[in-house]
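[1] structure for this input, please:
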Amino acid sequence: MNLQVDIKIDVEDKMAMNLVDMKLWLRRAFEASDYKNDAEVSVRVVDEVEIRRLNREFRHQDKITNILSFPAGFIEGFPNNCMMHLGDIIICSEILFREAIEQNKLISEHWAHILVHGMLHLLGFNHTNDAEAVTMENLEIEILTGYGLKNPYEESL
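    The predicted structure is shown next:
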């Protein structure tokens, strides 16, 4: 299984994570799933104005957020030898920087966590109830700690 990643940076602020590392974390989440087809995903890094606009337009929530995931949906009977578009991830770099500082986390680790989180949404994981949240969080922890990062749900000192 292969994952193709298209990243568009629509902000001028300094990125905490380079494109190679962004793709790496998306691939790690992809590989940890049971997904069998080749796939592609689009990622866009935006500012607070744009993430708020998108959140208002598509989720009817007039507020900023750190990430939005728009799964394309799975197609029953889709041929295994074809590449499927999993969906789009929109990340607000300004919010990630601020959250990392407020939560006393390394910015690069917070980026990794949010990328993994967004990718898992595209792969069908969710946190709409407690059981789903536990499953998704445990997989996030497994992926991140498996590569030497801290558990993102533990309090940082």
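[2] contacts and neighbour counts: CA atoms only from here.
    Fine.
[3] for this structure, which segments are assigned as strands?
    Here the chain has its strands, by DSSP state E, at 3-9, 39-46, 67-71, 84-92.
[4] show me what the first one is packed against.
    Applying 3 or more CA pairs under 8 Å, 6 or more residues apart in numbering; DSSP states H and E, one finds that strand 3-9 makes contact with helix 19-32, strand 39-46.
[5] ok so, going back, winner for burial among the strands of the chain?
    strand 84-92 (a mean of 22; mean count of other CA atoms under 10 Å).
[6] this one as well, want them side by side:
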Amino acid sequence: MPSPEFSLSVQFASAADDLPSRAQVRRWVAAALEHPAEVTVRIVDADEAQALNQDFRKKGYVPNVLTFEYGEVGRDESGRGVLGGDVVICAPVVEREAREQDKPLKHHYAHMTIHGVLHLQGYDHLDPADADIMESREAVILKRFHIPNPYQS
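    Now for the predicted structure:
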């Protein structure tokens, strides 16, 4: 099934090396989308990620990914609602986690991008049942890119 129409802005606001390409981010977003959307993926350094986490979530740590959902921001030509939102990925945290988990960096960027886009569409992992649904969806999408399930040891 083809992915729904979407617009994507990819912003690189990090000094990190080995960031994913815009084309890679586009493929990961397309694979995770179930609804038409306007999405911004912004890859940042720790200072910006921590400031956003503090300002918007009142959490003082540096997160790996943050998602800001704006709900329905319009309608497409067929009348379907278009979701809007931002996915902010913290490059230094993703790099550290990839090293600690002994996985390729691009695999972890793919996972964090897909994870953020699923949050944008209402998926969550606060309770175990919802976490199972979200993690299962992530694993299915990652498999399309020949990336192992990050939740299996």
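[7] hmm, back to that, can I get the strands of structure 1 in a markdown table with distance to Ala100 of structure 1?
    Rendered in a markdown table, the data for the strands of structure 1 read as follows (distance: least, CA to CA, whole Å):
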| stretch | distance to Ala100 of structure 1 |
| --- | --- |
| strand 3-9 | 20 |
| strand 39-46 | 16 |
| strand 67-71 | 14 |
| strand 84-92 | 13 |
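[8] of all those strands, which one comes closest to Asn18 of structure 1?
    Among the strands of structure 1, the nearest to Asn18 of structure 1 by CA to CA is strand 3-9 (10.6 Å).
[9] that closest one aligns to what range in structure 2?
    Aligning strand 3-9 of structure 1 against structure 2 (TM-score structural alignment) gives residues 6-12.
[10] and Glu50 of structure 1, how far is that from Arg44 of structure 1?
    11 Å (CA to CA, to the nearest Å).
[11] got the buried residues for stretch 125-140 of structure 2?
    Using 16 or more other CA atoms under 10 Å as the test for burial, stretch 125-140 of structure 2 gives 134-135, 137-140.
[12] out of these, who's nearest Ile147 of structure 2?
    Looking across the buried residues of stretch 125-140 of structure 2 and measuring by CA to CA, the closest to Ile147 of structure 2 is Ala139, at 8.3 Å.
[13] didn't the closest one look like it was pressed against Gln152?
    No. The pair Ala139 of structure 2 and Gln152 fails to qualify as a contact (CA atoms under 8 Å) at a distance of 9.5 Å.
[14] joint contacts of the two?
    Among the neighbours of Ala139 of structure 2, none is also in contact with Gln152 (CA atoms under 8 Å, 6 or more residues apart in numbering).
[15] with adjacent residues omitted, what lies nearest to the spatially most central residue of structure 1?
    Computing the C-alpha centroid of structure 1 and ranking residues by CA atoms, centre = their mean puts Gly118 first, at 2.3 Å. Using CA to CA, 6 or more residues apart in numbering and skipping the chain neighbours, the partner closest in space to Gly118 of structure 1 is Ser69 (5.7 Å).
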